[in-house]
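Trainee: How does the following fold in three dimensions:
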Amino acid sequence: MEGIDYHETFSPTAKIISVRCLLSLAAAQNWSIHQLDVHNAFLHGDLDEEIFMSPPPGLRRQGENLADYSLFTHKQGKSFTALLIYVDDILITGNDPITISALKNFLNSRFRIKDLGDLKYFLGIEVSHSKNGIYISQRKYALEIISDAGLLGVAPVDTPMERGLKLSNKGDLLKDASSYRRLVGRLIYLTITRPDNTYSVHVLSRFMHEPRKPHMEAALRVVRYLKNTPGQGLFFSSQSDFRLRAYCDSDWAGCPMTRRSTTGYCVFFGSSLISWKSKRQKTVSLSSAEAEYRSITGACCELTWLRSLLRYLNILHSKPALLYCDNRAALQIAANPVFHERTRHIEMDCHYIRDKIQDGSVATKHVSSSFQLADVFTKALEKEVFIPLIRKLGARDIHSPT
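Mentor: Below is the predicted model of the structure:
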């Protein structure tokens, strides 16, 4: 809304998942990451007519199934270079320093480019490098949220949401809804490096149109949780087997207003968490097995896209991506080629997943509920369960004493 949050919007180009994937690959390959900034990325003044431009010389169409249109790669022999663009910021990495230097000089000869050196700060993300890997966080941004909320002096809490809390459309309406929308919007951007906040922020975002007092109290609890670990972020290890594995889960009929289930999944590249989601399903599931099966579908779609993205990054997967689920009934539906009365309403999902299993791109595995990492994205957990799970996701705080 212009005049309220207009100046805090941003222009999305490269997918944030692509950024995390590129960083995890660079950490695993021990590649240096360079950052460039383009001067005058936007034209000054308004355009009152349509402008038609010809593609620049040398631009070749790479097919209709590009994983990310802001990712450009170059391979010649053993030399590999990747370039990722986010509005006027550019990341370059690869295994050939000479090619990277030549690319910098070429770009600078065509545009006004500022070489910012090794990547340290990008889109509000702080990046730290070591021989063990790459660490990313949004500590400065988190501290700004805490300060602007006026909670610098309050006691922190250990979890972002009270265990078992179910927010609904009950309670007094807020007099100033914009303050709630602004806070939740900032918390959404913070989830770039904070998977531990994803579920709570997802639930809070359901009430942006008509926020109430209990919703604001829950949002402020998330801020109190940030105060406990403002510098927490993600660690991308230098040790990697370059294999994709995912965990998926669902909270059957968890929404008290619509009785729709919540899908949650997380995807690892080697030991590095690169993608995750918490989302309310579009339809009501008639059983827990159906809800779990729909969560398998979402995770399978993400794995398929990530395989395509990694292929452009010169990582070819000969082995299937592993998909872990704790519901045996859902796994049996995926393995059973026979449709019957109880599965006819999820037939399209069945076809999609079975195709991926049969072509060898995805393999489903059972995991016990106690080792289900996706629980963090489907429900509010108690401290004793929540903290060990986020540690297994790769969450770290290098600013806190060990």
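Trainee: from here on, contacts and neighbour counts on C-alpha atoms
Mentor: Will do.
Trainee: Can you give me the distance of residue 110 to residue 277?
Mentor: 39 Å (Cα to Cα, to the nearest Å).
Trainee: So for those two, which residue has more residues nearby?
Mentor: The residue with more neighbours, out of residue 110 and residue 277, is residue 277; 20 against 8, by other Cα atoms under 10 Å.
Trainee: Verify the assumption that that one is located in a strand.
Mentor: Yes. Residue 277 forms part of a strand when assessed by DSSP: H, G, I helix; E, B strand; the rest coil.
Trainee: what sits against residue 204?
Mentor: Shown in contact with residue 204 (Cα atoms under 8 Å, 6 or more residues apart in numbering): 184, 215, 218-219.
Trainee: Please provide the structure for the following sequence as well, for comparison with the first:
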Amino acid sequence: MTPHEDGELLTDAIEYRSMGTTNHGLWLQANHDISLILAYCDADWASCSDSSRSTTSYAIFLGPNLVSWRSKKQPTVSKSSIEAEYRAITYTVQDTIFIRSLLAEMEVWLSTPVQLHCDNVSASYLVVNPIQHDRSKHIKIDYHFVRERVAHGDLVDKICSHTIAVS
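Mentor: Got it, this is the predicted structure:
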């Protein structure tokens, strides 16, 4: 596949993803290196003064281009900052799976796992460590599908400083 064809496929994917947002715009850098998905996520624990629910935010890049982002109040109250961050990781990974699937449908294959950047060390350790600790027992098992993504090699978790977290 030529770089021109790769660009056309990526353009089609972006058009598909941005349907219904005709009043908005995306600025994309001309870059033929779309082999890496970088994802940054964060949670603001119990930030809503009325409901005590946390806010999740994330930004996902394909190469140098921002292709997905979100900031949303979490549906339930988190009992700890680790749980809030782990939920943010979960929502981010769900979106990266969708992006990888969309690219695969267009026969654009990524050779490297998604790099997930999270500024919460405890939540990052929970992603890669299958052992339940007393402090994390309250986190629901349904969020542990992120561990499966790490085990399959689809995801690499990276701890980053909150000062460089784009989300």
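Trainee: ok so, going back, take the contacts of residue 204 of structure 1 and keep only those in helices.
Mentor: 184, 215, 218-219 (DSSP state H).
Trainee: Considering those, which possesses the most neighbours?
Mentor: residue 215 (26 neighbours).
Trainee: which residue sits closest to it, ignoring its sequence neighbours?
Mentor: residue 204 (6.6 Å; Cα to Cα, 6 or more residues apart in numbering).
Trainee: give me the element that neighbour is part of.
Mentor: helix 198-204 (DSSP states H and E).
Trainee: which bit of structure 2 covers that helix?
Mentor: On structure 2, no counterpart of helix 198-204 of structure 1 exists by TM-score structural alignment.
Trainee: Give me the mean deviation of the lengthiest helix in structure 2 from structure 1.
Mentor: Under DSSP H, the helix in structure 2 containing the largest number of residues is helix 81-105. Average distance, helix 81-105 of structure 2 versus aligned residues of structure 1 after superposition (mean Cα distance after the TM-score superposition for structure 1): 0.7 Å.
Trainee: which is the next helix or strand following that helix?
Mentor: Next element after helix 81-105 of structure 2 (DSSP H and E): strand 114-118.
Trainee: can you give me how far the strand or helix carrying residue 15 of structure 2 is from the chain middle?
Mentor: Using DSSP H and E, residue 15 of structure 2 falls within helix 3-17. Put simply, helix 3-17 of structure 2 sits 21 Å off its chain's centre (Cα atoms, centre = their mean, to the nearest Å).
Trainee: Tell me where the stretch 301-402 of structure 1 has helices.
Mentor: For the stretch 301-402 of structure 1, the helices defined by DSSP state H, counting those that start in this stretch occupy 328-335, 347-358, 383-392.
Trainee: Can you check which of those helices gets nearest to residue 145 of structure 1?
Mentor: Using Cα to Cα as the measure, helix 383-392 is the one of the helices of the stretch 301-402 of structure 1 that comes nearest residue 145 of structure 1, at 21.5 Å.
Trainee: which residue numbers in structure 2 go with the closest one?
Mentor: The aligned range for helix 383-392 of structure 1 is empty, by TM-score structural alignment.
Trainee: try stretch 277-291 of structure 1
Mentor: The aligned range for stretch 277-291 of structure 1 is 70-84, by TM-score structural alignment.
Trainee: can I assume residue 324 of structure 1 is in contact with residue 247?
Mentor: Yes. Residue 324 of structure 1 lies in contact with residue 247 (Cα atoms under 8 Å); the separation is 4.7 Å.
Trainee: What is the aligned counterpart of residue 135 of structure 2 in structure 1?
Mentor: Under TM-score structural alignment, residue 135 of structure 2 pairs with residue 342 in structure 1.
Trainee: From residue 289 of structure 1, how far off is that match?
Mentor: 10 Å.
Trainee: the more surrounded of those two?
Mentor: Taking other Cα under 10 Å, residue 342 of structure 1 and residue 289 do not tie; residue 289 has more neighbours (20 against 11).
Trainee: Give the full set of residues in contact with the more buried one.
Mentor: Counting by Cα under 8 Å, 6+ apart, residue 289 of structure 1 has contacts 327, 329-330.
Trainee: same check, this time on residue 124 of structure 1
Mentor: 138, 140-141.
Trainee: does residue 61 of structure 2 really touch residue 41, like I thought?
Mentor: No. Taking contacts as Cα under 8 Å, residue 61 of structure 2 lies outside contact range of residue 41: 11.7 Å.
Trainee: Which one of the two is surrounded by more residues?
Mentor: The residue with more neighbours, out of residue 61 of structure 2 and residue 41, is residue 41; 30 against 19, by other Cα under 10 Å.
Trainee: if we can go back for a sec, which of the helices of the stretch 301-402 of structure 1 sits closest to residue 114 of structure 1?
Mentor: helix 383-392 (37.5 Å).
Trainee: so how far is residue 90 of structure 2 from residue 124 of structure 2?
Mentor: From residue 124 of structure 2 to residue 90 of structure 2 the distance is 11 Å (Cα to Cα).
Trainee: Same check on residue 118 of structure 2?
Mentor: Relative to residue 90 of structure 2, and taking Cα to Cα, residue 118 of structure 2 is found at 11 Å.
Trainee: again, but for residue 10 of structure 2
Mentor: 25 Å.
Trainee: any idea how far the residue mapped onto residue 99 of structure 2 from structure 1 is from residue 242 of structure 1?
Mentor: Aligning on TM-score structural alignment places residue 99 of structure 2 opposite residue 306 in structure 1. Distance, residue 306 of structure 1 to residue 242 of structure 1, using Cα to Cα: 12 Å.
Trainee: Likewise for residue 186 of structure 1?
Mentor: Counting by Cα to Cα, the gap from residue 186 of structure 1 to residue 242 of structure 1 is 33 Å.
Trainee: Could you do residue 98 of structure 1 as well?
Mentor: Where residue 242 of structure 1 is concerned, residue 98 of structure 1 sits at a distance of 25 Å (Cα to Cα).
Trainee: The two: who's more crowded?
Mentor: Set residue 98 of structure 1 next to residue 242 and count neighbours by other Cα under 10 Å: residue 242 wins out with 19 against 10.
Trainee: Identify the residues contacting the more buried one.
Mentor: Contacts of residue 242 of structure 1 (Cα under 8 Å, 6+ apart): 269-270, 315.
Trainee: between those, which has the most around it?
Mentor: residue 269 leads the contacts of residue 242 of structure 1 on contacts (other Cα under 10 Å) with 24 neighbours.
Trainee: was I right about that one contacting residue 243?
Mentor: Yes. Using Cα under 8 Å, residue 269 of structure 1 is in contact with residue 243, at 5.7 Å.
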